[in-house]
Structures are given as C-alpha cells and as structure tokens.
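Undergrad: Attaching a predicted model along with its sequence, questions to come.
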Amino acid sequence: MFGSGKRALITGINGFTGHYVAAELSAAGYRVFGLGSLPSCQTDYLQVNLLDAHALNDAIEKVKPDVIVHLAAIAFVGHGDANAFYNVNVIGTRNLLQAVHRSSHPLDAILIASSANVYGNSIGGRLAETTPTDPLNDYAVSKLAMEYMAKLWSDKLPIFITRPFNYTGVGQADNFLLPKLVKHYKENAAMIELGNIDVWRDFTDVRALTKAYVALLQMRPLGETINVCSGKTYSLREAIRFCEKITGHSLEIRVNPAFVRPNEVKRLCGDATKLRAIIGEWQTPPLEETLGWMLENG
C-alpha cells in the first residue's frame, strides 16, 4: 500500500466528503488525522479554526503529515454570509499553507479542493481546465481566489488543485439538489418545488470522487489543476424518473420561479480527459445506481 506508515491530514474531515476520503486513505495504508472547527471525540482529531494561525501551526507540528487533503470550506452556495466564503476559503487556506511551509516536516503532496463553480454557468459544452473561468457568486469567486493564492505557494509546496463538478451520495445535506429529491421520495411526499428540471448536469458519485482523490495523491501531479467529473450529463427530469422507478412513488413537481436561474445554461459537462491521463481508467457509477444507494441508506 502506497501510504503504508505515512500520515494524512484531512481538513474538514467531518464534512460530507471528509468521511469518504478518510476511509479511502485508511484503506491505502495511511494513518488519518482530521482537522475541524467543531468538537469531536474521534481518534486523531484536532479541533482547530483555520482562522487561528497559531493553533494551526501547532496542529501541523503535532501531526507532521505526509499528505494533506484540504476540504474545509463553506461549501453551500446559498450560505447567507458572503464574508464567510472569503474568510474560510481564502484566508483559512492561506493560513494552512503558511503553517505547512513553516513546518520542518517534508510533504509528499497537498490536494486543495476547489470547485467547477469557477467556470460559471454561461458556457455550454464540455468544460476543460483550459475553459475560461467566469465565477457568478461569492462562493465561486472565493474558490477562484483561493486557487490564485495557492499558486503563490506552488514553488515552495507540493500543491495540486482539483475542480470537482457536482457530486453526491449518502450523507450529503438535503439543501443540495439530489439529496433534497431523495428525501422527498423517501418520505413519500406529495409534492416538491424545484427550479428548471430541463437542465443537464455532470454528476459524480462521492465514492468514485474519493478514489480519484487518493489516486491523484499517489500520482502527485504537482502544480496542476484537474477537473474531477464523469464527462456524462443527466437532466434533473431523468433523476426524477430514476427515483420514481426505484421507489414506485410519484410526486407532483412544481416549478418555483424563485428557483429558476436567469440565463442558465442547459447543459454543463466536465471534461475528465486530464484526470484519466494522470490516474488511468476511472469511472463513476451511473446516476441511477447512486440514487438507489442514497434511497436505500441514510
């Protein structure tokens, strides 16, 4: 196992993605340490606020990680406090990189999770890493700013950046679209309010995403920015049909104009060519399979 005897640090370990990344890194032989802002009694966990530079320095010195997966972020686009996006996603990330740089322990790699939101939703077709960025909200702007800031450290630290497209799975909060849909079907709800259901999006299963992350840590594409996506799109209408088929339940779909984004691109798809060139053949389960897993669990 390539991580045998080594230490991994996951920031935001108690978030949706963190649990899955921790399991995958453990399976690869790493001893996994977690960083989070809330108290927890789990083993090898440190409660540290990324805005507390001094505590962060102490945590890095204590753990002495060989790899870091930086997931900690304000991730929900509809989060009400714009300042929080910049404080956590930009300043918090800078504090982390500064603490790592100050540490005497050499690192193999740092994965910084950005977001495909940096591309915006005004360009259709298949989006590659060379597609011009066009962030349309504070979340996306903060993630792009984080990318630029991280590049300032690229000559000093072994950094690479991932841009995941939509991904989902058991445990994702139901203020995200597919978990919201799943929740309504599990509860046999009579009705759901949605935005435009005739839009096509690229969805990845969180279990496949974490395998891609760990494979990237093994390959160490330092200095690179890499899309993590399926390269296949499904419409929200198809997702509804899959849920109906799996559960045998149908509900009324009401389109709420407040949920419809103006000038929204009908089809957004990621290009995973670069990812597969780095880690080899990689696939995500079909969306119907992921939705079935979500409907049966959690």
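TA: Here it is on my side, so go on.

Undergrad: hey, let's count contacts and neighbours off CA atoms from now on
TA: Fine.

Undergrad: okay, now P106: neighbour count?
TA: As a burial measure, P106 scores 14 neighbours (other CA atoms under 10 Å).

Undergrad: can you give me the strands for the stretch 1-150 of the chain?
TA: 7-11, 31-36, 45-47, 67-70, 109-113, 125-127 (DSSP state E, counting those that start in this stretch).

Undergrad: Who are the packing partners of the last one?
TA: It stands for strand 125-127. strand 267-270 (3 or more CA pairs under 8 Å, 6 or more residues apart in numbering; DSSP states H and E).

Undergrad: What are the buried residues along the helix or strand following the strand it packs on?
TA: Next helix or strand after strand 267-270 toward the C-terminus (DSSP states H and E): helix 273-279. Of all the residues in helix 273-279, those buried under the rule 16 or more other CA atoms under 10 Å are 273-276, 279.

Undergrad: Could you dump the strands of the stretch 1-150 of the chain into a markdown table with distance to D134 added?
TA: Output for the strands of the stretch 1-150 of the chain, formatted as a markdown table (distance: least, CA to CA, whole Å):
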| stretch | distance to D134 |
| --- | --- |
| strand 7-11 | 27 |
| strand 31-36 | 30 |
| strand 45-47 | 35 |
| strand 67-70 | 23 |
| strand 109-113 | 18 |
| strand 125-127 | 12 |
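
Undergrad: which stretch among these comes nearest Y139?
TA: Closest to Y139 of the strands of the stretch 1-150 of the chain, according to CA to CA: strand 109-113, at 13.1 Å.

Undergrad: The closest one to strand 7-11, inter-axis angle?
TA: Computed by axes from the mean of the first three to the mean of the last three CA atoms, to 10 degrees, the angle separating strand 109-113 from strand 7-11 equals 20 degrees.

Undergrad: ok, residues contacting strand 109-113?
TA: 66-71, 157-164, 213, 217, 220, 222 (CA atoms under 8 Å, 6 or more residues apart in numbering).

Undergrad: can you check stretch 278-294 too?
TA: Residues contacting stretch 278-294 (CA under 8 Å, 6+ apart): 168-170, 179, 182, 203-205, 208-209, 212, 215-216, 219, 221, 230, 234, 239, 242-243, 246, 276.

Undergrad: Weed out the non-buried ones from those.
TA: 168-170, 179, 182, 203-205, 208-209, 212, 215-216, 221, 230, 234, 239, 242-243, 276.

Undergrad: then this one, side by side with the first:
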Amino acid sequence: MAKRVFVTGLSGFTGRYLRDALMADGLEVYGIGQSADEGVRHCDLNDVASLTRIISEVRPDYVVHLAAIAYVAHDDPLEFYRVNVLGTEALLKAILAANVTPTKVLLASSANIYGNANQLPITEDVPPAPANHYANSKLAMEMICRNWFGKLPMLIARPFNYTGFGQAENFLVPKIVKHFASGASVIRLGNLDVSRDISDVSYLVEAYRRLLVGDAVSETVNICGGRDYSIAQILGTMKEISGHNIQVEVDPGLVRGAEVVRLYGSPAKLRRLVGDIPAPGLREILTHMYDQYTAQAH
C-alpha cells in the first residue's frame, strides 16, 4: 500500500504544490483546508475532536503542518496565536488521541523568528528576535512543539521567503510580478530598503519532501537559498523581463514600523540532511511567474 500523508493547509498555496510533489513520489495525500478538492476536508484547526476523527480515518504515515496565518500584516493579532500556536497544539493532541504512529511530523515555522539578526547568513543557532506578532506566534509554536519531541518524531522547518505562481497578491513578489504582467504604470509599496532570501516554491516543497522521508527528528532546519535580493533587484529584473518600467510610490499605509531589514539564511544544515536541491535563481523564478500571469491575462 502507498504511504499516506496528512497535510494541514492542503488547499493553500504551499499545500497545493506539496500535494503535487508528494503524489508524484507515489504517496497518497489527504488533509484539511478551505477548498472542496478531492482529499481535502473542512475542519477548524482548534477542533481537537474533529481532527482526531479525521486523522483516525486517514491513518497517516506522515503529517505535515502548514496551516497558519502567514501574512505578517494580518490585522487581527489574536488570530496569529489562536491558529499558529493553539492550533498547532490541537493538531499534536489529535495525533496522539487518534492512536496513530506517524513516521514523521513536519511542522512549518518561519525564518521571521530571527528578526533583525546580527549574524548573516543566519544559521539555526542564531538567537530568535521576533519583531512582530506573526514571528512571536511562530516562536511560541516552536517552544510548544519542543515539549512534544519525546512523544512524536517531529522536525521543525524554518522557511525563509519563497514564492511562485498562485501565491496571494498581498505578498511582495507576486504583487510586483502581476503589476508588470498587467502593464501597470504605477505600483504602491511599503518599505523599500529591505532584502530577502527568496526561493522558488518548488525548492521548498522538495526540501519538505526529502525531510519528511529522511531520518532527522527533533531538529530545526532552515529552508533557504543562502543569498538575499533587494526590492530594487526584483524591480530591475522585472523591467528587463517585461521590457517596460513601473513608477514606484511609497504608500505610508504599507510601511511597517518594526521591519526586518535584511533576512537571509545558511542552507548548510539543510544540505547536510537532504543533499543539494536544484534551486532556480531570481530571474528564473520571476520569468516563470511573469509568463504564467501573462498567459492567464490572455
């Protein structure tokens, strides 16, 4: 029988790409999410009884926890903690209550927990310095998960920024790419003097896939490319790809007070655990997204 994977957030941006990657590897994929796609069930992450019932039915060999409030500027701070912290604990309780013994539980945290780190590139032993509610909630999630290391074979992933076609447009890269693809003359952005480690979603899901079936447990690992890109680089590359320029206006309403200026990590530990993963560069990522948005518009 094929191995089964249970994924929270299965119908989200990352979940859809992960599902395709896991199914291509011969795995059966089930989970909870917001869509009515095959294999996707509706369930409040904090509903332990319903989660337990679903997990009991699926009997997964692996669990991947993606469900989260992931947009840093989300306007309800309580939701960060209800979903990202208490929802994660509810999932772990449900796994035990369902009396299943997964080979691995992979939990998605975030590189945002590092904040404005003094060391670059950031390794896993850099002290956390969260600068917003999203990052605080992810760090709190990690602290709770560590209390479960003795009960379940768990691995915590800290993805840095990643993108791809289909990501919500309130995230920076798809917003920029779609503006160029639509022929817009002006784009309104927030903080311009920031840079981020940006990977393609295909790189991320391949890292997740390898970590899931690998031997590492009770570990924390960065998912990153190892270099950062500025907003100016993204805009300049998009100008070259599209053949036209866009006027940039700073919108005070989009400027974050506690902004992380520079965020990029070291993939050394990831490579030790799963080997080298093909990583598309910035131009390749942006070109692929631009071509898909342009095709969608026509």
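TA: Alright, I've got the coordinates. For clarity, every value in this text was computed on a predicted model and none was experimentally measured.

Undergrad: re the thing from before, mind listing which of the contacts of stretch 278-294 of structure 1 are in strands?
TA: Of those, the ones assigned to strands by DSSP state E are 168, 203-205, 234.

Undergrad: Could I get those in CSV, plus columns for distance to V32 of structure 1?
TA: What follows is those, written out as CSV (distance: CA to CA, whole Å):
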residue, distance to V32 of structure 1
T168, 23
F203, 27
T204, 24
D205, 22
Y234, 35
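
Undergrad: Could you find the counterpart of L275 of structure 1 in structure 2?
TA: For L275 of structure 1, the aligned residue in structure 2 is L270 (criterion: TM-score structural alignment).

Undergrad: check contacts around its match.
TA: 207, 221-223.

Undergrad: could those residues be laid out in CSV, adding secondary structure and distance to H42 of structure 2?
TA: CSV is the format used below for the contacts of L270 of structure 2 (DSSP: H, G, I helix; E, B strand; the rest coil; distance: CA to CA, whole Å):
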residue, secondary structure, distance to H42 of structure 2
A207, helix, 27
V221, strand, 30
N222, strand, 30
I223, strand, 28
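
Undergrad: Give me the spatial nearest neighbour of the residue positioned nearest the centre of structure 1, chain neighbours excluded.
TA: Central residue of structure 1 (CA atoms, centre = their mean): P164, 5.6 Å from the mean position. Once flanking residues are discounted, P164 of structure 1 sits nearest to V228: 4.5 Å by CA to CA, 6 or more residues apart in numbering.

Undergrad: Contact partners for the aligned residue in structure 2 for the one you found?
TA: When structure 2 is aligned by TM-score structural alignment, V228 of structure 1 is paired with I223. Applying CA under 8 Å, 6+ apart to I223 of structure 2 gives the contacts 157-160, 204, 207, 267, 270.

Undergrad: from these, which is closest to S50 of structure 2?
TA: A157 (25.8 Å).

Undergrad: Can you tell me the element the closest one falls in?
TA: strand 154-159.

Undergrad: okay, the angle between that strand and strand 104-108?
TA: 30 degrees.

Undergrad: Need the contact partners of strand 154-159 of structure 2.
TA: With CA under 8 Å, 6+ apart, strand 154-159 of structure 2 has contacts from 104-111, 142, 148, 204, 216-224.

Undergrad: Quick one: buried ones out of those?
TA: 104-111, 142, 148, 204, 216-217, 220-224.

Undergrad: residue boundaries of the helices in the stretch 1-150 of structure 2?
TA: 13-24, 48-58, 77-79, 87-97, 133-146 (DSSP state H, counting those that start in this stretch).

Undergrad: what do we get in structure 2 for A215 of structure 1?
TA: So, by TM-score structural alignment, A215 of structure 1 is matched to R210.

Undergrad: Apart from its chain neighbours, what residue comes closest to that match?
TA: V274 (6.0 Å).

Undergrad: cool, and N297 of structure 1?
TA: V170 (6.6 Å).

Undergrad: ok, the one you found to T290 of structure 1 distance?
TA: 9 Å (CA to CA, to the nearest Å).

Undergrad: for P135 of structure 1, same thing?
TA: From P135 of structure 1 to T290 of structure 1 the distance is 28 Å (CA to CA).

Undergrad: Then R207 of structure 1?
TA: 9 Å.

Undergrad: what's the answer for R31 of structure 1, then?
TA: 28 Å.

Undergrad: same question, E193 of structure 1
TA: Taken as CA to CA, the span from E193 of structure 1 to T290 of structure 1 is 22 Å.

Undergrad: likewise L46 of structure 1?
TA: Distance from L46 of structure 1 to T290 of structure 1, by CA to CA: 32 Å.

Undergrad: still on that earlier bit, how about the residue nearest to N297 of structure 1, what does it touch?
TA: Here V170 of structure 1 is in contact with 293-294, 297-298 (criterion: CA under 8 Å, 6+ apart).

Undergrad: Can you get me a residue count around the aligned partner of P102 of structure 2 in structure 1?
TA: If you follow P102 of structure 2 across to structure 1 using TM-score structural alignment, you land on L107. Neighbours of L107 of structure 1 under the rule other CA under 10 Å: 19.
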